[in-house]
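Visitor: Output the structure for:
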Amino acid sequence: MSHSNTDEKLVRMANQIATFFLSQPENERVDGVAGHINKFWEVRMRARFFEMIDAGEGEFLPLVRDAAAHVKRPVKTPA
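Guide: This is a model prediction of the structure:
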C-alpha cells in the first residue's frame, strides 16, 4: 500500500471516529476522540498521525485536530 493510500485511510479512520463523537455531548467529544485513538491505534499509526497534524497535512475534521492535543505522542527511541 502506498504512503498516500495509508495516509488517506488514516484520515478517513480519524474522521469516522470524530463523526461518531459529534453525536455525543459537546464536553465529551475531544476526550472521546483522543481516548479512542490512544486506546486502539498502535504507535506507528499515532506517529504518522502526528507527522501529518504537525505538517498541516490531511483533511482532518476540526474535532480531530482539537483532539490531537490529547492524543499520546509516541516517544522516539534512539536506534
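Visitor: From now on I want contacts and neighbour counts done on CA atoms only, so please keep to that.
Guide: Noted.
Visitor: now what about stretch 6-24, what contacts it?
Guide: Applying CA atoms under 8 Å, 6 or more residues apart in numbering, the contact partners of stretch 6-24 are 28-29, 32-33, 36-37, 45, 48-49, 58-61, 63-64.
Visitor: Leu24: what secondary structure?
Guide: Actually, residue 24 is Gln rather than Leu. The three-state label given to Gln24 by DSSP: H, G, I helix; E, B strand; the rest coil is coil.
Visitor: here's the other one to compare against:
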Amino acid sequence: MSHDHQAQDQKLVYMANQIATFFNSQSDDHAIGEIANHIIKFWDPRMRAKITAYVGHGGAGLSPRAQSAVERLPQPQPQSAE
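Guide: Presented below is the predicted three-dimensional model:
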C-alpha cells in the first residue's frame, strides 16, 4: 500500500473516530446507529467504500463503535453497464 493510500485511510479512521466520540454519552446501540447514519448521509460513496474495505482488512485504529458502525453500512451495489 502506498504512503498516499495509508494517509487517506488514516484520515478516514480519524474522521470516523471523531464521529464516534461525539456519541460517547449515548448507549452503544443508539450511538452505533447514529454513527452509521452520519457516514451514510455525509460521506461520499467512495469514502464509504474505502472505510468498508479498510474494516475488511482489520480496521486497525478504529474505535470499537466506529468499526461496528462501518460494519452496519449497506454494501455498495455494483454498477450495471448499460
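Visitor: that older thread, and which of the contacts of stretch 6-24 of structure 1 is nearest to Ala79 of structure 1?
Guide: Arg48 (17.9 Å; CA to CA).
Visitor: can you pull the contacts of that closest one?
Guide: Arg48 of structure 1 neighbours (CA under 8 Å, 6+ apart): Asp7.
Visitor: Drop anything exposed from the contacts of stretch 6-24 of structure 1.
Guide: Applying 16 or more other CA atoms under 10 Å to those, the neighbour count classes 29, 32-33, 37, 45, 49, 60, 63-64 as buried.
Visitor: Show me the two of those residues that sit farthest apart.
Guide: The farthest-apart pair in these, when distances are taken by CA to CA, is Arg29 and Met45, at 20.7 Å.
Visitor: The contacts of stretch 6-24 of structure 1: which two are farthest apart?
Guide: Glu28 and Arg48 (24.7 Å).
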